[in-house]
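Provided below for reference: sequence and predicted model.
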Amino acid sequence: MSLADSDRELITTELGREPTAAEAALFENLWSEHCAYRSSRPLLGAFDSEGEQVVIGPGDDAAVVALPDPETGEPGETYVTLGIESHNHPSYVDPFDGAATGVGGIVRDTLSMGAYPIALTDSLYFGPFAEDHPKYLFEGVVEGISHYGNAIGVPTVGGSVDFHPDYEGNPLVNVACVGLLPADRLVTAVAQKPGNKLVLVGNATGRDGLGGASFASEDLAEDAETEDRPAVQVGDPYAEKLLIEANEVLVEEGLIESARDLGAAGLGGASSELVAKGGLGAEIELEAVHQREPEMNALEILLAESQERMCYEVAPENVERVEAVAARFDLGASVIGEVTEGNYRCTFEGETVVDVDAEFLGDGAPMNDLPAEEPAVPDTELPDPDLEESFEAVVSSPNTASKEWVYRQYDHEVGVRTSVKPGDDAAVVAIREAAGLGDDALSEDAEGIGLAISAGGAPNWTASDPEAGARAIAVENATNLAAKGARPLAAVDCLNGGNPEKPDVYGGFSAAVSGLAEACADLSVPVVGGNVSLYNDSATGPIPPTPTLAMVGTKRGYEAPPLSASPEGDLLLVGDRPDRLGGSEYLARFGGSDRFPALPDDPAGFVDSLAAVADHPATLATHDVSHGGLAVSLAEMVTDEAGLEVSLSGDPAAALFAEGAGRVLVQTTDPDAVREAFAGIAPVARIGEGTDDGVLRVDVGETDLTYDAAGIRERRSTIAAELE
């Protein structure tokens, strides 16, 4: 990329001169789509980001939300941070380092708020395994995430994995992080006072990652894997672990006035944004930056995206102590300048290379006014395969099959907080601090707050209908939380799309944003932050509009009903029975098209009622019905110890494979309590009961489907089988 003529003209007018080479490169990166959201920002106002629990909303490195006080239920003095980011292009060029540094970046966003990272999720989107290249990308990405997350000691507790042909040339890697902090430790990215020093702490600066922000703002070229490799950062998780612990000491001792992690556009991006948020400027000496490569020039020092680095604003009297803490953890520390009341000014060996207004640099990019075509409504053309063949194909599809091959590579128990582990509808982690219990083991008698976490998207849904599919993603994530007894608290999104300059692509992206915003508002879930990744286009074409949502909710205590069936108890299906198959894995396997199913009329009421039912003492198991429809949910519930005997009415294909959001299976010894909880909210139907033989029997139409737990496990091990 290079600075667009219209941008250069605007910058030249503002400066009253031609920009220097360093200024032009800095503007190119900070005014890129990746940093300035020039095509998406006009749409983001649709999201409601306010609520009494919201401490800091969009605009900082991560959002901050207050957890409810266990006694009063009102927002308390224990906070969590929420952040999400994409590392899509880097993960195509170098899957291991691209994905690994995505983890590192979102963890440092957490650190910059004064929080300690306690949980990660990863939502991954790839092309089918019919070709070798998607397999190579998939294995590299999973290895990169596990290597980095495991090494820094932050558990990866959830996420999603989806396959779709349109990701073959451009996979997506979306990583979210949750952090924890008491209210009195909160730090922001708003510079506080002229005269304070700017201190760079962490790894030495090299030439890796140069131009990463601009690289992420253009379509992937056919030769990207070789030509764009220098734009991919190289991570060092062991240095990140040291940085995590050093940051903990710095925050605990009150040594930090403000902080920003070095991500997109490197030092130039972090330091200019820090002072711009405070309406201030800076004087920076670039040669003062500690470097690992000889003879780096001003532009390289300014824009390198070398990892594991933080920029801190520090009061002059605290600089020596900050340097001592950095030395204790074997980290470099450089006093690179100070906060001023003037321009953002960088010098190199006595020469001024940047002298601009920081707010103009950070917020002066003009927004794009792009044409959008409304997505087409699909016709109804349905296949008619054998029902047994359909069941086996859908249950064994990589999209609906077990993701154990992925999450078993992650350390999801480090930190001794994970109560509900990966593989369930949502993870649950213990927040003992909210009840003043300290960092003790999960077996403590006293109960704190359980923080439930769900993250994911649904490309089949949004490819079929971007708006309705995005609405369903919000309802789906909220349902996942409620199935474990939690009520939603807040969410962050990662909005992935293709080239916005194409009207059909921008139309689909716009519709997805609108649908997601409306559904979160209906659920009363504030969207407190997020990330936008556009230009996910390659020689194979654009990706489908792919909104990923990471949502958290809270409950009293850490226990939750399991996903797995019990040998006893009635099996109830709660929710409307959809009669449309749009967006389903069934159509993806066998061809055809249909409109997307209708969503619940009262999604907030459904979620609230489900959370109450999940915590009812008679509830034995709960499981969301979504991807793959009822067929997959039933198959996932069966174990060697517990089977299910089920009878379904209506059209067999719709009964088994429709994927309308806002449905759940509840196994209980008190069906009347469930009916009472959902009275006026959603229909409740008894569809079967538990058995003690580990067999799934489904009577649907004129077909009897019978599979034992071992047979289901074998069919659902598709991903592992493909990769072994």
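Yes, it's here. All figures in this text were calculated on a predicted structure; none of them were measured in a lab. Numbers count the residues shown, from 1 in each chain.

when you work out contacts or count neighbours from here on, use the C-alpha atoms and nothing else.
Fine.

please enumerate the strands of the stretch 401-550 of the chain.
Secondary structure of the stretch 401-550 of the chain (DSSP state E, counting those that start in this stretch): strands located at 418-420, 427-431, 449-456, 487-496, 527-533, 537-538, 541-542, 546-556.

and the angle from the longest one to strand 449-456?
Strand 546-556 runs at 170 degrees relative to strand 449-456, counting by axes from the mean of the first three to the mean of the last three Cα atoms, to 10 degrees.

okay, the strands of the stretch 401-550 of the chain in JSON lines with mean neighbour count and distance to His627 next?
As requested, the strands of the stretch 401-550 of the chain are arranged in JSON lines below (neighbours: other Cα atoms under 10 Å; distance: least, Cα to Cα, whole Å):
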{"stretch": "strand 418-420", "mean neighbour count": "24", "distance to His627": "20"}
{"stretch": "strand 427-431", "mean neighbour count": "29", "distance to His627": "18"}
{"stretch": "strand 449-456", "mean neighbour count": "29", "distance to His627": "11"}
{"stretch": "strand 487-496", "mean neighbour count": "26", "distance to His627": "20"}
{"stretch": "strand 527-533", "mean neighbour count": "25", "distance to His627": "24"}
{"stretch": "strand 537-538", "mean neighbour count": "23", "distance to His627": "26"}
{"stretch": "strand 541-542", "mean neighbour count": "20", "distance to His627": "23"}
{"stretch": "strand 546-556", "mean neighbour count": "28", "distance to His627": "15"}
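
among the ones you listed, which comes closest to Pro230?
strand 537-538 (18.9 Å; Cα to Cα).

the structure to be compared is supplied as follows:
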Amino acid sequence: MMDVNKIKPEQIEAEQLYKEMGLSDEEYRLAKDKMERLPNYTETGIFSVMWSEHCSYKTSKPLLKKFPTKGEHVLQGPGEGAGVVDIGDNQAVVFKIESHNSPSAVEPFEGSATGVGGILRDVFSMGAKPIASMNSLRFGNLNNDHTKMLFSEAVRGIASYGNVIEVPTVGGEVQFDESYEENPLVNAMVVGLVNHDDVQKGLASGVGNTVIYAGGATGRDGIHGATFSSDVVEGEKDNASAVAIGDPHIGKKLIAACLEVIHSDALVGIQDMGAAGLTSSASEMASKAGTGIEMNLDLVPQREENMDAYEIMLSESQERMLLVVEKGREQEILDVFAKHEVDAAAIGEVIEEKTFRIKQHGEIAADIPVAALTEEAPVYHLPSEEAGYYKDFQDKEKTTPAVDDHQEMLKNLLQQPTIASKEWAYSQYDSDAQNNTIAGPGSDAAIVKIEGTDKAIAITTDCNSRYIYLDPEMGGKIAVAEAARNIICSGAKPLALTDGLNYGNPTNPETFWQMEKSIDGISEACLALDTPVISGNVSLYNQSKGEAIMPTPIIGMVGLLESTKLVTPSHFQNADDLIYLIGETNEEFGGSELQNILEGSYSGKAPAIDLNVEATRQKQLLEAIHQGIVVSAHDLSEGGLAVALAESVFNNKGLGVKAEIEGNPTTALFSESQSRFLVTVKKENKAKFEEIIEHAKQIGVVTSDGKLKVSQENNKIIDEDAEKLNKLWREAIPNLLHVGKQ
């Protein structure tokens, strides 16, 4: 093993060893200037992780400033472990989404499991009890063994961690496209519940106060994970050593211990050791408090022998927290961890000098100005250039694809992995842990009851990356609008969102343009729909073999139901209920599932969206739900009206549909026009519903014959048994994975 203590600072400079750690020549020169000397090996490593994109957001920071982050419900916006939103009665929800893409490409089981563990710690470090977990996943097409393995193992990893830790995985989304073949996306979201006065922050305040390490021992796993996640993952590299290994059994104990510790007034600050481990948590806590930190690494619990300062400071071993505690009251805190069988140790103190000082074996291993690692990290304003394909797509004439047999096309659409049932995945998750799940996986939005009240929260994750690829700004608007539509359909009022921004290499001007324009679109939609951004994560360099993924900014949104009586199902409920389509259907097939089936690629214009129209429709539908006149509500997305009608009777109630369409049947059935909802109401509420909702047209009635019948001027377009369609939809993914087949 390399002895880093024998590598002299002069050698690091002469042999450009800093490049292996991820620093550019200019960044190394900047680090020297900040230090006013040559940094040693450990210090160089610390700079490299803290100045990585993953920790510093050095290329995305100028764009993130565009997001609206304030609102009447927002108690804590971006800048802490997670965002905090008021839900009344002195209660708040804490939530955030985070990616674990690069680790999941290399070790999908461990990568996805630690993704769940890491985002859980972000939430309970804020003092919140985790009450729900969601995920948003992207994989290549399910036609090769490698993609099948990545998908299967990632789902298994999410389930293995979430099920042990007893936080319900209540929903999510999975989409499949060849652009993710070498670079899958694994984004995990967690929501927690906290009382206002229990909200914690990651602050190293109070000179002389003690720094306490709690959780799993530090090992050599995950070293340089932050820089690994800020680089392009190429298939032939062995990056397994950069993937940390999680232990949900320790994680479960750590949650319980931390949620007890927050009630002690001896606690000053607490933060998760996430990306860059002990380095980022300690330096960020000092930075936010305007202090310094001194730590003795001999006191850090270690599970491997002879670890040097570089390894300890850059390790991303899981299930670890850093706390700052009032001097003289350390034992109170240590006793709580001991009670929960969690290792904890005092490892340092808060100092007045604004420096990040690390000692090991009686010697100073690193001594860096705190500001140099945090607020003075380099920020880049990268060049942006409109993607070459964009103008061609905008100039392309709108056409309606030729579909000869609409019934066969519906069957084909229902078997597309992006549309097909994801039950194979979510059946592996415990969605009912804690016994508060009202609507779980398979609903437009998950709904979780707030214990001890009649309130509930709705949660969703959404993003159609095809639209964003075609038109980043329009697609960014649609991503937010679709998330809000799902929340509205559940009966909840959208409160705020968290974003997982997944893109390719930002130094490519066209990729940076995709980032810039989609963030513009997201920001505009947030303002129009009153859903501020309260937290998030950026994951760049998602590409392999020179090809970037499609731009994929995931929107995780939370809404509030003032009463569980407002909970609205997404499936039809009763025969004889009237079926309404809200919104206009236009000739919009760019980025659609129909285009994917017919052409195998995406081109042309993305569907258009008018945010004022969107806001009005959402408000009106929510009003109708609150007046108790909506029986079911479902938003129209991939596959258009035909798929939405089919999905609405896939709840084994023996119900069917009798609907009438107008105009071109292909457009009526399969267009993906925006701002549309499929709603059922009782006959006696017809007039009242039509009075509240503009642009609502009755298109049919729910039947009891179990048939999906769509006609046009007495001509049958679709006439199929709903259960047969359901079987195709439900079995598509297991068949592609060959589950249960020899």
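Here it is on my side, so go on. Remember, predicted model here, so these are calculated numbers, not experimental data.

quick check: TM-score for this pair?
Once the chains are laid over each other, their TM-score by TM-score structural alignment, normalised by the length of the first structure reads 0.95; 699 aligned residues with a Cα RMSD of 1.4 Å.

nearest to Gly159 of the first structure, of the strands of the stretch 401-550 of the first structure?
strand 449-456 (5.0 Å).

where does the closest one end up in the second structure?
Per the alignment by TM-score structural alignment, strand 449-456 of the first structure matches residues 455-462 in the second structure.

re earlier: same list (the strands of the stretch 401-550 of the first structure) but as a markdown table, adding distance to His412 of the first structure.
Below are these laid out as a markdown table (distance: least, Cα to Cα, whole Å):
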| stretch | distance to His412 of the first structure |
| --- | --- |
| strand 418-420 | 7 |
| strand 427-431 | 10 |
| strand 449-456 | 13 |
| strand 487-496 | 21 |
| strand 527-533 | 24 |
| strand 537-538 | 33 |
| strand 541-542 | 33 |
| strand 546-556 | 17 |
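
Asn196 of the first structure is nearest to which of the ones you listed?
With respect to Asn196 of the first structure, and counting by Cα to Cα, the nearest of the strands of the stretch 401-550 of the first structure is strand 527-533 at 28.4 Å.

need the contact partners of that closest one.
Outside strand 527-533 of the first structure, the residues that touch it by Cα atoms under 8 Å, 6 or more residues apart in numbering are 34, 37, 40, 47-50, 54, 56-59, 62-64, 82-86, 88, 216-217, 490-497, 517, 520.

where along the stretch 51-200 of the second structure do the strands fall?
74-76, 83-88, 91-99, 129-139, 169-176, 185-195.

now those strands as TSV including distance to Phe337 of the second structure and mean neighbour count?
Shown next, in TSV, are these (distance: least, Cα to Cα, whole Å; neighbours: other Cα atoms under 10 Å):
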stretch	distance to Phe337 of the second structure	mean neighbour count
strand 74-76	27	19
strand 83-88	26	24
strand 91-99	23	28
strand 129-139	17	25
strand 169-176	27	24
strand 185-195	20	27
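
for Gln331 of the second structure, find the nearest of those strands.
Nearest to Gln331 of the second structure, of all the strands of the stretch 51-200 of the second structure, is strand 129-139, at 23.9 Å by Cα to Cα.

by how much does the closest one deviate from the first structure on average?
In the superposition with the first structure, the average deviation recorded for strand 129-139 of the second structure is 0.4 Å (mean Cα distance after the TM-score superposition for the first structure).

so that strand matches what in the first structure?
Aligning strand 129-139 of the second structure against the first structure (TM-score structural alignment) gives residues 116-126.

chain center to the matching stretch: distance?
Stretch 116-126 of the first structure has its C-alpha centroid displaced from the chain centroid by 6 Å (Cα atoms, centre = their mean, to the nearest Å).

of the strands of the stretch 401-550 of the first structure, which is nearest Gly211 of the first structure?
Gly211 of the first structure lies closest, by Cα to Cα, to one member of the strands of the stretch 401-550 of the first structure: strand 527-533, at 15.8 Å.

so what's the gap between that closest one and the chain middle?
Strand 527-533 of the first structure sits 9 Å away from the centroid of its parent chain (Cα atoms, centre = their mean).

stretch 135-154 of the first structure now?
Using Cα atoms, centre = their mean, the offset of stretch 135-154 of the first structure from its chain centre is 16 Å.

again, but for stretch 641-655 of the second structure
For stretch 641-655 of the second structure, the distance from its own C-alpha centre to the chain's C-alpha centre is 28 Å (Cα atoms, centre = their mean).

how about that stretch: buried residues?
Counting neighbours by 16 or more other Cα atoms under 10 Å, one finds that the buried residues in stretch 641-655 of the second structure are 641-650, 654-655.

spatially central residue in the second structure, please.
The centre of the second structure sits closest to Ile97, judged by Cα atoms, centre = their mean, with a distance of 3.7 Å.

name the nearest residue to that residue, ignoring sequence neighbours.
Sequence neighbours aside, Met189 is the residue nearest to Ile97 of the second structure in space, at 4.0 Å (criterion: Cα to Cα, 6 or more residues apart in numbering).

tell me the contacts of that neighbour?
Residues in contact with Met189 of the second structure, defined by Cα under 8 Å, 6+ apart, are 95-98, 116, 119, 133-135, 556.

export these as a markdown table, with columns for distance to Ala456 of the second structure.
Formatted as a markdown table, these follow (distance: Cα to Cα, whole Å):
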| residue | distance to Ala456 of the second structure |
| --- | --- |
| Phe95 | 15 |
| Lys96 | 18 |
| Ile97 | 20 |
| Glu98 | 23 |
| Val116 | 23 |
| Ile119 | 22 |
| Ser133 | 15 |
| Met134 | 16 |
| Asn135 | 20 |
| Gly556 | 17 |
